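Colleague: Any chance you can model this:
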Amino acid sequence: MPETLSTEEPDTAPDLTTGADSAPDPIAGADSTRHLDALFVNAPLRDYGVRPRVNDYTLPVLGMAYIATYAQEIGGFNVGLLDAEAHGLGIARTIALINAAHPRWVGMNLLAPTYEMSARIAAGLHPDIALMVGGHHARAMPDRILADSRMANLRALVIGEGEPRVAALLDDHRRRADLPGVMWRDRLLGRNNVGLARGGDTARWLSPGIDTLPMVNRVFLPQDPYVAGDGRTEANIVGSRGCPYDCGFCGAAVSANPDVKIRARAPENIITELEALHSAHGTTAFRFVDDLFLGAATVIRPQMEAFTHHRIGDRFVWDATGRINVLHRADESMLDTLARNGLREVALGIESGSDRVLADMDKRISADMTERVTRRLLERGIGVKGYFILGYPGEQHEDLEATVRHIHSLWNLADRHGGNFRASVFEFRPYPGTPVWKTLTEAGHSPERLLAYSDVDLTQDGADESMRARDEFNFSVGIQFGGVRLSELRATLAALTREQHARNEQHARNRATGAAA
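Modeller: Purely as a prediction, here's the structure:
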């Protein structure tokens, strides 16, 4: 996957109203009759008060909703969630909403591309609102964040999975010094401190039992479940935590998350959530957004046995991320089972058509392997979505050309099999904490330059924003990391995006014609 931000977007954008005018109270899940213990805030990717957003859908912040649900159901606290990205809120509006609600705590998930937005929001908080932060960026650069003068309200930086520790921080009787992996700045002494668990009981704080966590309370998610373009009610779901792979560009890489214990939910636990979502919302389509659901044979087999037993494929369809090397090793029977059990589309981190670049990324796949896996899935009526990165460090013209040829080859393969292959293409951007970040900084790139994320406007290359419906995914640090000029790279990205959009439109027409027939 090319992002630490989720990069899934729907084939056809759902019909949703998420603007501030249609949602007078965008704070979700809070009890208005009680004082607010915590407000969890997902910062916008850019200041929509300056430039309004184009699309009206973004994937739900499931991790933040898990934390809010845990604090509510296990801790008994009154909490709310403000998804400024989903509602297209500007910075000033977001600050005003927080200060008007005046919670005891504000919690924010820090990601490198949204850090500046988060820091600006933090700087505008009322002085007596305590701030806690977590997320990939908090893990990768804690000292830098703790030293940021805009973070004057910061009382706790939580590294890793947050549910038990966040709930403990909301408890006035708990000391942050007793919570492992919680950092704070002692501004009098000018040093950073970190908590330690008493009695060595660290594991229960850092890796909560995945099957003991309460199911996400969807009241915290303004866009999930939602009605998709095909009329189905869809929901996003997490089937596991952690990833055993070490892709160079990925914030979920195992080397960047040494404290995360890799584990999958029990099959019956997942099916309970599917059934609950169907009962409460009429949900018949699901999207597994984690790295592992189709990323390890030891996870796939028991999940599919349970799906078969409960006849999931007779009632539901589902999408999932998958690993190409794992699906390459799967036998015909397993792929047939996936299809019978309702698998509709697999999202694959293909990334490049150049085997040399794939080796540099430590993907453990080849372009030929990708083509074979895609063909086997398409033959069974399973759609494929491929992620691609343009401009990876060291990429040359011949590598870029190989990627363009590879995408066209996969489109042609889908046409021959009457299936659907979607290419989702991105410009490379580095994230702190990833393996390639270390390589780049050791090569002389300054962290300040590598963190200078900005929007990329592709309209001059013919990729109209309203057509893409995914404008939040196009941003860059403006550095040429390989042998291809950024202007050429972006022109290629725009051309591929235009062609994919045309294919999406044709696929939708074919689907509508088939349904009418």
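Colleague: When you work out contacts or count neighbours from here on, use the C-alpha atoms and nothing else.
Modeller: OK.
Colleague: mind listing the strands for the stretch 251-400 of the chain?
Modeller: 263-264, 285-288, 317-322, 343-351, 383-390 (DSSP state E, counting those that start in this stretch).
Colleague: Would you mind giving the ones you listed as JSON lines with mean neighbour count and distance to Glu499 added?
Modeller: Output for these, formatted as JSON lines (neighbours: other Cα atoms under 10 Å; distance: least, Cα to Cα, whole Å):
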{"stretch": "strand 263-264", "mean neighbour count": "20", "distance to Glu499": "37"}
{"stretch": "strand 285-288", "mean neighbour count": "22", "distance to Glu499": "25"}
{"stretch": "strand 317-322", "mean neighbour count": "23", "distance to Glu499": "23"}
{"stretch": "strand 343-351", "mean neighbour count": "24", "distance to Glu499": "18"}
{"stretch": "strand 383-390", "mean neighbour count": "23", "distance to Glu499": "14"}
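Colleague: Another sequence for comparison is provided below:
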Amino acid sequence: MLDVLLLNSPLEFQKSKNKEQYLPPIGLGYIMTYLLKDNINAKLNDCIYLNQNFDEICHLIRSKKPRYLGINVFSTNIHIVKEIVKKIPKDIKVIIGGQLVKCIYKEIASWNVEHKIIAVCGEGELIIPDIIKESVKEKPIMINDNCTVYRVDNTSIYFPEDISQIVLDRNLFKNRILKNRFNLQEACMVSSRGCIYNCAFCGGAKSLNEDICTRIRSKDSIIDEINEIKKVNPEVQSIRMLDDLFLRSRRSIKEAIEIFQIVQLKWRAMAHIYSFRNNQDLLQELSRCGCLEVFVGIETGSNRMRKKINKLGTAEEVYECIKAILNANINVKGYFMYGLPEENLEDMQETYRLARELKEASENTKAMFRNSTFQFRPYHGTLLYEQLKEKNIKLEGIQSNNSLNSIKGRTQFNYSAGNFSECPDNVLNDFIINTLKMNED
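Modeller: The predicted structure follows:
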């Protein structure tokens, strides 16, 4: 009998009609690793990657008949996860996890379902095996008729304090190697947990997660995992670091250079402009050790809006920093966001102008600047979400924004919960589309 079926929950009820690449669910991979270590019979199913519709997912659950269903939840698919729980046999116990759960566990507890639900607030790889074995060594923070809630924070015995000791079975993602935009076979991994930044739109913001500490993996543990990736997938040519803190400081930049000088692979990573503000002398070394591209969350080119969303640095500093990265022959992908609360036409024009200036700056180098641009959506528990609630602004469910689907490969990102800016929908959509079209130049 199957003990646990882990689901990476779907973004839509229906199948996607578009062929897009999706990142592997690394977090569920860690949970699966520790279930298998405990000899628990478990299966991991990525509904997004397999492009399964609602009926297929429910049929899978009924046919596998697991004792427990483990499923993650996001602001974009709460309604879908709730319907999945309603449709499956009542004797299946449901474990719900993900960053969002700490903000909505009371809502989950109010669902009108007969299943026993266990909600986990925090990281789950160490506590979930004990949940399955019904041997949890801590008291829940809440119990009602059918819902039990556990919190894994700094004080919990299940909190993975030293993430260098937390391993991921890379065989779980043996078939999930992606082809990046440089036509290289690429594997994904993470080097940290928690965040040192406080962006007002992000559920991972430091001020919202004071019950956990930021943790950084050791250089040796990162090298060990990359070597394991190379062993499992010898075809891998590049590594993508998914977390925000791999390049967080001068010391970490030097460590990244040392790591990739040893493993001899190309690589890409997230970075903040402040990571390079006083470290531009290291950019050439970064390029020589195989850094193909850095991902930078720019969000807006309006200094007024940057202050409102707690984004460090001015638009001018963003430009100068990214220009220096490009001059070192490192490509840059910048993330932009339109539709922020109180954003006006001038703010949007400043964001568009910054994106255009960065694109033009790259044309004078051997590197490339591209952008990934989104419509702002308020995620549960974030600072902007709470500010909108305080103003009694109606927060609708997050739905697909089909007006943006003229850009191929974007359906997994084109969601809207309403337009909170001071510009009409058509103006908002035009700025998003026209910014994305710069990538076609």
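Colleague: Which parts of the stretch 351-500 of structure 1 are helices?
Modeller: With DSSP state H, counting those that start in this stretch as the criterion, the stretch 351-500 of structure 1 has helices at 355-361, 367-379, 397-416, 435-442, 447-450, 465-468, 486-516.
Colleague: next one: the last one to chain centre, how far?
Modeller: Looking back up the chat, that one is helix 486-516 of structure 1. In terms of Cα atoms, centre = their mean, to the nearest Å, the centre of helix 486-516 of structure 1 is found 23 Å from the chain centre.
Colleague: How about the third one?
Modeller: Helix 397-416 of structure 1 sits 26 Å away from the centroid of its parent chain (Cα atoms, centre = their mean).
Colleague: closest to Arg120 of structure 1 out of the helices of the stretch 351-500 of structure 1?
Modeller: Taking Cα to Cα, helix 447-450 is the member of those nearest to Arg120 of structure 1, at 17.2 Å.
Colleague: Just the buried positions in that closest one, please.
Modeller: Leu450 (16 or more other Cα atoms under 10 Å).
Colleague: Please apply the same query to stretch 186-202 of structure 2.
Modeller: Within stretch 186-202 of structure 2, the residues that count as buried by 16+ other Cα under 10 Å are 186-195, 197-202.
Colleague: Can you check the distance spanned by that stretch, start to finish?
Modeller: Using Cα to Cα, to the nearest Å, the end-to-end distance of stretch 186-202 of structure 2 comes out at 26 Å.
Colleague: which bit of structure 1 covers it?
Modeller: Using TM-score structural alignment, stretch 186-202 of structure 2 lines up with residues 234-250 of structure 1.
Colleague: gap between the matching stretch and the chain center?
Modeller: The chain centre lies 8 Å from the centre of stretch 234-250 of structure 1; the measure is Cα atoms, centre = their mean.
Colleague: repeat for stretch 374-383 of structure 1
Modeller: So, by Cα atoms, centre = their mean, the centroid of stretch 374-383 of structure 1 is 25 Å from its chain's centroid.
Colleague: Same check on stretch 80-87 of structure 1?
Modeller: Averaging C-alpha coordinates over stretch 80-87 of structure 1 and over its chain gives two centres that are 15 Å apart (Cα atoms, centre = their mean).
Colleague: Give me the range in structure 2 that that stretch lines up against.
Modeller: Against structure 2, stretch 80-87 of structure 1 falls on residues 43-50 (TM-score structural alignment).
Colleague: residues of that stretch that come out buried?
Modeller: Buried positions in stretch 43-50 of structure 2, judged by neighbour count with 16+ other Cα under 10 Å: Lys43, Leu44, Asn45, Asp46, Cys47, Ile48, Tyr49.
Colleague: same check, this time on stretch 132-149 of structure 1
Modeller: Here stretch 132-149 of structure 1 shows 132-140, 142-143, 145-147 as buried, counting by 16+ other Cα under 10 Å.
Colleague: try stretch 326-346 of structure 1
Modeller: 327-328, 334-335, 337-346.
Colleague: how long is that stretch end to end?
Modeller: 12 Å.
Colleague: Against Thr370 of structure 1, how distant is the aligned partner of Ser275 of structure 2 in structure 1?
Modeller: In structure 1, Ser275 of structure 2 lines up with Val326, judged by TM-score structural alignment. Separation of Val326 of structure 1 from Thr370 of structure 1 (Cα to Cα) stands at 11 Å.
Colleague: about what we covered before: out of the buried residues of stretch 43-50 of structure 2, who's nearest Leu395 of structure 2?
Modeller: Ile48 (25.6 Å).
Colleague: Skipping adjacent residues, who's closest to that closest one in space?
Modeller: Distances taken as Cα to Cα, 6 or more residues apart in numbering put Pro10 closest to Ile48 of structure 2, at 5.2 Å, once the chain neighbours are dropped.
Colleague: Tell me the counterpart of the one you found in structure 1.
Modeller: Aligning on TM-score structural alignment places Pro10 of structure 2 opposite Pro44 in structure 1.
Colleague: close enough to count as contact, that match and Gly88?
Modeller: Yes - using Cα atoms under 8 Å, Pro44 of structure 1 makes contact with Gly88 at a distance of 7.0 Å.
Colleague: Ala256 of structure 1: what's it in contact with?
Modeller: Under the criterion of Cα atoms under 8 Å, 6 or more residues apart in numbering, the contact list for Ala256 of structure 1 reads Gly433, Thr434, Pro435.
Colleague: on that earlier part again, what number of residues lie near the residue nearest to Ile48 of structure 2?
Modeller: Per other Cα atoms under 10 Å, the neighbour tally for Pro10 of structure 2 reads 26.
Colleague: Which secondary structure state does it sit in?
Modeller: At Pro10 of structure 2 the chain is in coil, as set by DSSP: H, G, I helix; E, B strand; the rest coil.
Colleague: doesn't Asn77 make contact with it?
Modeller: Yes - shown here, Pro10 of structure 2 and Asn77 form a contact pair, counting by Cα under 8 Å, at 7.3 Å.
Colleague: and the gap between the match of Pro10 of structure 2 and Ser149 of structure 1?
Modeller: From Pro44 of structure 1 across to Ser149 of structure 1, the span is 21 Å (Cα to Cα).
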